[in-house]
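**Student:** What follows is a predicted structure for the sequence shown.
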Amino acid sequence: MERIRMKGFGEEPAVKSHLVGALRIPAHLIVPVMFLSLLLMTACTVQGPASSGEISKQEAGQKRDAKEITRPRVSELKPVRIDYLRPVEDILDPQIFIYKDKRRLYVMDRGVLVRNYPIGLGNNPKGDKMAEGDGRTPEGRFYICLKNPRSKFYKSLALSYPEKKHAERAFMAGLLSPTQYRDIILALERGVQPPWDTPLGGEIFIHGGGAQGDWTDGCVALYNSDMRELYTMADLGTPVIVRP
């Protein structure tokens, strides 16, 4: 094979003529063009891929954009529907929500707020119930486990207190025996009344008698007219959520 010695950059006239024929570049411009090409290739090599910091920023920006896409906008949030005039007999799937700090009891029926009652609490209303006699209204997720149409306070609905978290906390603290703990958990799994004769206490009701203040021993008190409605619409197993 013929050896080619390039002048300046080692390029022979034969190569020049070949390049000139193929690219139609004047012979006197070939060397500058090649020099410019080498500079461009070097620049691309020096720039290289994005650094890890830049990649992290890009990924963070992509994640943020994804969150903004999936997060509902305020204008897209659906307001709670309210229907306080819905007849009691038409409230078919009630859920009871009690907000201690607001002193309110709300009844939801399939996503619609149908009742809003004032309430009174235990005489020591702050915090979750810890033991019998502390005067606190318990917090958590319960269900109606007993209905009493002839309560001392007009009518009453019993809550499934203590719930699992109360039992676990008391058992770990040594307040409950293994048998007591087991009996509470089994009752909750069966959806029946849990034991009320443990150090955790029991007999926590929603009942009548008035919502004029915090006067109960840990129960939730309503005015009798409101209790009459709630007693009619609630059944055994109706969920009750009590929040601080």
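**Tutor:** Thanks, I have it. Quantities reported herein were computed from a predicted structural model and do not represent experimental measurements. Numbering: from 1, shown residues only.

**Student:** make it CA atoms for all contacts and neighbour counts henceforth
**Tutor:** Fine.

**Student:** what's the lengthiest strand in the chain packed up against?
**Tutor:** For the chain, the strand with the greatest residue count under DSSP state E is strand 140-151. Counting by 3 or more C-alpha pairs under 8 Å, 6 or more residues apart in numbering; DSSP states H and E, the packing neighbours recorded for strand 140-151 are strand 154-159, strand 239-243.

**Student:** swap the cut-off to 10 Å and go again
**Tutor:** Helices and strands touching strand 140-151, by 3 or more C-alpha pairs under 10 Å, 6 or more residues apart in numbering; DSSP states H and E, are strand 94-99, strand 154-159, helix 164-172, helix 178-190, strand 205-207, helix 224-233, strand 239-243.

**Student:** Report the separation between residue 180 and residue 161.
**Tutor:** Distance, residue 180 to residue 161, by C-alpha to C-alpha, to the nearest Å: 14 Å.

**Student:** Look at those two and report which has more neighbours.
**Tutor:** Taking neighbours as other C-alpha atoms under 10 Å, residue 180 and residue 161 compare with residue 161 leading, 29 against 17.

**Student:** count of residues packed around the closest residue to that one other than its chain neighbours?
**Tutor:** Distance criterion C-alpha to C-alpha, 6 or more residues apart in numbering; nearest residue to residue 161, sequence neighbours excluded, is residue 202 at 6.0 Å. Using other C-alpha under 10 Å, the number of residues around residue 202 comes to 23.

**Student:** Then the one 10 residues further on?
**Tutor:** Neighbourhood size, residue 212 [other C-alpha under 10 Å]: 13.

**Student:** then this one, side by side with the first:
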Amino acid sequence: MFRQLLICSLLVSVSALAQASTIRPGQKVDLVVVDKSASKMEVFFRGKLIKSYRIAMGDNPQGHKQKEGDQRTPQGRYTLDFKKADSAYYRSIHISYPNEEDVLRARALGIKPGGAIMIHGQDPKNPMTPEEAQKFNWTNGCIAVTNNEMDELWQLIDPGTPIEIWP
């Protein structure tokens, strides 16, 4: 009897865990988190990790984006505010950089903060396979995933989704 209860309890736990870490068709993630030092982006639904992606970033990924052309990926809390289906890099989802704080910092330094920071797919001119390209930081400050992953993210993310980008 004890053995049957233990097996039943384990099956219920495994089933609950499987349901907690998947998203049902039509549902959208409610948070995207980027860990720059790990070259990783994770998507969450109700606090549960749904999926993790290997990302490529700007050529100079350490530190917060300060100015236009510095090849850095910003850090902080932003919003994924619109989608661009006809991106030069397959598809893209715009990150709301620069925010008010970024603009004020750049203004105080007398520089332009830059912009057009996106999550996007692969460079169509790159001769490497998507998996090879993801091993390098090659963007101008954007966050790149493979085109197949971008298709997945396109379905999971709606405009207005928060994104946190951490060092």
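**Tutor:** Yep, it's here. As the structure is a computational prediction, the values presented were derived from the model and not from experiment.

**Student:** my guess is residue 77 of structure 2 meets residue 97, correct?
**Tutor:** Yes - with contacts counted by C-alpha atoms under 10 Å, residue 77 of structure 2 reaches residue 97, the gap being 9.2 Å.

**Student:** still on that earlier bit, from residue 49 of structure 2, how far out is the corresponding residue of structure 2 for the residue nearest to residue 161 of structure 1?
**Tutor:** Counting by TM-score structural alignment, residue 202 of structure 1 lines up with residue 115 in structure 2. Counting by C-alpha to C-alpha, the separation of residue 115 of structure 2 from residue 49 of structure 2 is 29 Å.

**Student:** ditto for residue 138 of structure 2
**Tutor:** Distance of residue 138 of structure 2 to residue 49 of structure 2, computed by C-alpha to C-alpha: 27 Å.

**Student:** Ok, residue 24 of structure 2 next?
**Tutor:** Computed as C-alpha to C-alpha, the residue 24 of structure 2 to residue 49 of structure 2 distance reads 13 Å.

**Student:** likewise residue 16 of structure 2?
**Tutor:** Counting by C-alpha to C-alpha, the gap from residue 16 of structure 2 to residue 49 of structure 2 is 14 Å.

**Student:** ok, back up a step: can I get the helices and strands packed on strand 140-151 of structure 1 in a markdown table with distance to residue 17 of structure 1?
**Tutor:** Formatted as a markdown table, those follow (distance: least, C-alpha to C-alpha, whole Å):
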| stretch | distance to residue 17 of structure 1 |
| --- | --- |
| strand 94-99 | 91 |
| strand 154-159 | 99 |
| helix 164-172 | 90 |
| helix 178-190 | 93 |
| strand 205-207 | 102 |
| helix 224-233 | 99 |
| strand 239-243 | 89 |
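
**Student:** From those, pick the one with the highest average neighbour count.
**Tutor:** Of these, the one with the most neighbours on average (mean count of other C-alpha atoms under 10 Å) is strand 205-207, at a mean of 27.

**Student:** what's the mean deviation for that strand versus structure 2?
**Tutor:** Once the two models are superposed, strand 205-207 of structure 1 sits on average 0.4 Å from its counterpart in structure 2 (mean C-alpha distance after the TM-score superposition for structure 1).

**Student:** Tally up the residues packed near residue 53 of structure 2, please.
**Tutor:** Using other C-alpha under 10 Å, residue 53 of structure 2 has 16 neighbouring residues.

**Student:** go on, residue 40 of structure 2?
**Tutor:** For residue 40 of structure 2, using other C-alpha under 10 Å, the count is 17.

**Student:** Same check on residue 87 of structure 2?
**Tutor:** When counting by other C-alpha under 10 Å, one arrives at 13 neighbours for residue 87 of structure 2.

**Student:** Point out the other helices and strands that the biggest helix by length in structure 2 packs with.
**Tutor:** Criterion DSSP state H: the longest helix present in structure 2 is helix 2-20. Counting by 3+ C-alpha pairs under 10 Å, 6+ apart, the packing neighbours recorded for helix 2-20 of structure 2 are strand 48-54.

**Student:** list the buried ones in the strand it packs on?
**Tutor:** Across strand 48-54 of structure 2, burial judged by 16 or more other C-alpha atoms under 10 Å covers 48-49, 53-54.

**Student:** so is residue 54 of structure 1 in a helix, a strand, or just coil?
**Tutor:** Per DSSP: H, G, I helix; E, B strand; the rest coil, the local secondary structure of residue 54 of structure 1 is helix.

**Student:** how far away is it from residue 67 of structure 1?
**Tutor:** From residue 54 of structure 1 to residue 67 of structure 1 the distance is 20 Å (C-alpha to C-alpha).

**Student:** now residue 237 of structure 1
**Tutor:** For residue 237 of structure 1, the distance to residue 67 of structure 1 equals 38 Å [C-alpha to C-alpha].

**Student:** Please say which of the two ends up with more neighbours.
**Tutor:** residue 237 (15 against 11).

**Student:** ok, the aligned residue in structure 2 for the more buried one - contacts?
**Tutor:** In structure 2, residue 237 of structure 1 lines up with residue 160, judged by TM-score structural alignment. Residue 160 of structure 2 sits next to 30-31, 78-82, 95-96 when contact means C-alpha atoms under 10 Å, 6 or more residues apart in numbering.
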